[in-house]
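In: Predicted coordinates and the sequence they were generated for:
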Amino acid sequence: MKESLPHMKKPSKHLEEETLSTESIFQGKVVSLQIDKVRLPDGKTATREIIRHPGAVAVLAIKDDRIILVDQYRQAMGRCELEIPAGKLEPGEDPMEAAKRELVEETGYTCGRLELLHSFYTSPGFADEVIHLYVAHELQEGDAAPDEDEFVELLELTMEEALEAISQGRISDAKTLMAVYAWKLNKLTGEFRV
C-alpha cells in the first residue's frame, strides 16, 4: 500500500465553488460551451466559461524502436503537427476499444495488447476533456482507414528524431510530449509510467 506524502493533504472543501446557474451557449459535433455563474469561497460571484468534451484516447506505439506518429494539419494551430494516434470517444464507447480503433484508422497497425499509462485532463481551467493514454504492445502492420475528413501521413521516428522534432516545435501537443517522455523513461528504467 502506498503511503501518502507528508506534505500532501486531502482536497480542500473550503476552496470549492458552488454552481448557481448554467447557460448553454453552443452545442457542436465535438464540444459544447457553457457559462456557469458560481459562488466563490469568499461569497462573491464569478462566471466560468466551460468547454464540455466527450473525452479522447491516444496511443503510444513503438515498432522496431521507432515511435509511430501521424502528421496532420490542425486548424486551431494553423499548421501541421506530429502526433501519436488519437481520437475522441464516441458516446458510451469503452476507451480501450476506442484506442484500438484509432490506432487502426490512423496507422493501419493492430495490437495484441494495450496498457493504460494514465488518464489526464488536457486543460482543467476551462475544459473537462480527459485523454486516456495507452501503450500498444505486439504491433502488426495493416491498412489505415482514416475518417473521410481526416488526412494524415504516417511517420516512424527514432528516439533521437522524436526529441529533435520536439526541439524544432514539430511535436508540441501535450499527449505526444507525454508519450515521448514516457518512452524515454521506459528506455532508462524498463517500465512505462508517467
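Out: It's in.
In: Only C-alpha atoms from now on, for both contacts and neighbour counts.
Out: Will do.
In: now the residue most central in space within the chain: how far from Pro54?
Out: By C-alpha atoms, centre = their mean, the chain has its centre lying nearest to Ile131, at 3.7 Å. The spacing between Ile131 and Pro54, counted by C-alpha to C-alpha, to the nearest Å, is 10 Å.
In: cool, Lys29 as well?
Out: Taking C-alpha to C-alpha as the measure, Lys29 falls 10 Å from Pro54.
In: got the residue ranges for the strands in the protein?
Out: For the chain, the strands identified by DSSP state E occupy 18-27, 32-39, 45-52, 56-63, 66-74, 79-83, 86-88, 110-121, 130-140, 152-157, in order along the chain.
In: what angle sits between the last one and strand 56-63?
Out: Counting by axes from the mean of the first three to the mean of the last three C-alpha atoms, to 10 degrees, strand 152-157 points 50 degrees away from the direction of strand 56-63.
In: let's bring in a second one:
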Amino acid sequence: MGELDSTFDHDDVTIESDEALYQGFFQLRGLRFRHRLFGGGWSPAMHREIFWRENCTCVLPYDPWRDEVVLLEQFRAGALGREASPWLLEVVAGINEAGDDGEATARREAEEEAGLTLGRVEKICDYLVSPGGTNELVHLYGGCVDAQGAGGIHGLEHENEDIRVQPLAFETAMEGLRCGRIWNAPAIMALQWLALNRERLRDEWRAG
C-alpha cells in the first residue's frame, strides 16, 4: 500500500538565489535551487520562473431555502484565445489582505462583488493552483446567503471590476458544469462539493 506522507520536506531543498524579475500588478520571481532525489543524492542546480502572488480566497454563495447559487460573470484576460467566451461564470473571489484569514476575505469579497452578506461559512479545501509555475494558494469556501433580490452590476470602479451577479437554480448551475459553460477551477470544485453536500447543508443551514 502507498503512503500519504511526503518523503521530503523544506529541509531537502537548497535555494541558491531568489530574484524579483518583474514587479507590476503581480510579481515574477526567478529561483535557482537544488533538491534531493528519490534515488539518492541531489539534483543539479536548476532555474525556474515563478508567478508570485498572495493567497486568494474563493467562496460559493448558496441559498439553502431557495436552492440557488450566486455566480459572478466577468471578463478574464487569461481566458482569451480559447474557443469559449472570456466572460466566465465564477464564484466570489479576492486576494487576502494583510492580517485577514480566508473567512474574513470571503465575507468582504461577497459584499464588494455581489452585495451579499454571508451567514454560516464552511471550509471546502485549500489547494495550489498550478505549482509548476506559481505559488498561488486558494482557500475555498461555501457560504450561506439569502439570494432573494441578488443580482445587478457590482465591483469596485478603481479596480476596473465589471461584475454581473447571477442567481441560478442549483440544477441550472450543474447543467453549466455538464455543458462546459462553467470552466474555471474554483467554480467547478465548489459546485461539485455542493452536489455532494447539498442535502446536509439544506438541513443544517436552514436550521440556523
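Out: Happy to help now that I have it. Please read these numbers as outputs of a predicted model, since none were measured by experiment.
In: Please identify which of the strands of the first structure is closest to Ile166 of the first structure.
Out: With C-alpha to C-alpha as the measure, strand 79-83 is the member of the strands of the first structure nearest Ile166 of the first structure (9.3 Å).
In: Show me what counts as buried in that closest one.
Out: Of the residues in strand 79-83 of the first structure, those with enough neighbours to count as buried (16 or more other C-alpha atoms under 10 Å) are 81-83.
In: try stretch 143-151 of the first structure
Out: 144, 146.
In: One more: stretch 169-187 of the first structure?
Out: Going by neighbour count (16+ other C-alpha under 10 Å), the buried part of stretch 169-187 of the first structure is 170-172, 175-184.
In: Would you mind giving the residues in the second structure matched to it?
Out: Per the alignment by TM-score structural alignment, stretch 169-187 of the first structure matches residues 180-198 in the second structure.
In: Can you pull out the residues in contact with the matching stretch?
Out: Contact partners of stretch 180-198 of the second structure, identified using C-alpha atoms under 8 Å, 6 or more residues apart in numbering, comprise 58-60, 84, 88-91, 124, 140-142, 173-174, 176-177.
In: Nearest to Leu139 of the first structure among the buried residues of stretch 169-187 of the first structure?
Out: Relative to Leu139 of the first structure, the closest of these is Trp183; by C-alpha to C-alpha it sits at 15.7 Å.
In: Starting from Ser172 of the first structure, give me the distance back to that closest one.
Out: 16 Å.
In: One more: Ser24 of the first structure?
Out: Using C-alpha to C-alpha, we find Ser24 of the first structure at a distance of 31 Å from Ser172 of the first structure.
In: for Pro124 of the first structure, same thing?
Out: For Pro124 of the first structure, the distance to Ser172 of the first structure equals 18 Å [C-alpha to C-alpha].
In: Let's see which of the buried residues of stretch 169-187 of the first structure end up in helices.
Out: 175-184 (DSSP state H).
In: Name the nearest of these relative to Tyr73 of the first structure.
Out: For those, with Tyr73 of the first structure as the reference and C-alpha to C-alpha as the criterion, the closest is Thr176, at 15.1 Å.
In: can you tell me which residues contact Leu15 of the first structure?
Out: For Leu15 of the first structure, the contacting residues are 40-41, by C-alpha under 8 Å, 6+ apart.
In: ok, 7 Å please
Out: Under the criterion of C-alpha atoms under 7 Å, 6 or more residues apart in numbering, the neighbours of Leu15 of the first structure are Pro41.
In: can you check Thr122 of the first structure too?
Out: Taking C-alpha under 7 Å, 6+ apart as the definition of contact, the neighbours of Thr122 of the first structure are 129-130.
In: Could you rerun that using 8 Å?
Out: Neighbour list for Thr122 of the first structure: 128-131, 174 [criterion: C-alpha under 8 Å, 6+ apart].
In: quick one on the thing from earlier: with distance to Gly108 of the first structure added, can I get the buried residues of stretch 169-187 of the first structure in TSV?
Out: Output for those, formatted as TSV (distance: C-alpha to C-alpha, whole Å):
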residue	distance to Gly108 of the first structure
Arg170	22
Ile171	21
Ser172	24
Lys175	20
Thr176	19
Leu177	22
Met178	23
Ala179	19
Val180	20
Tyr181	24
Ala182	23
Trp183	21
Lys184	24
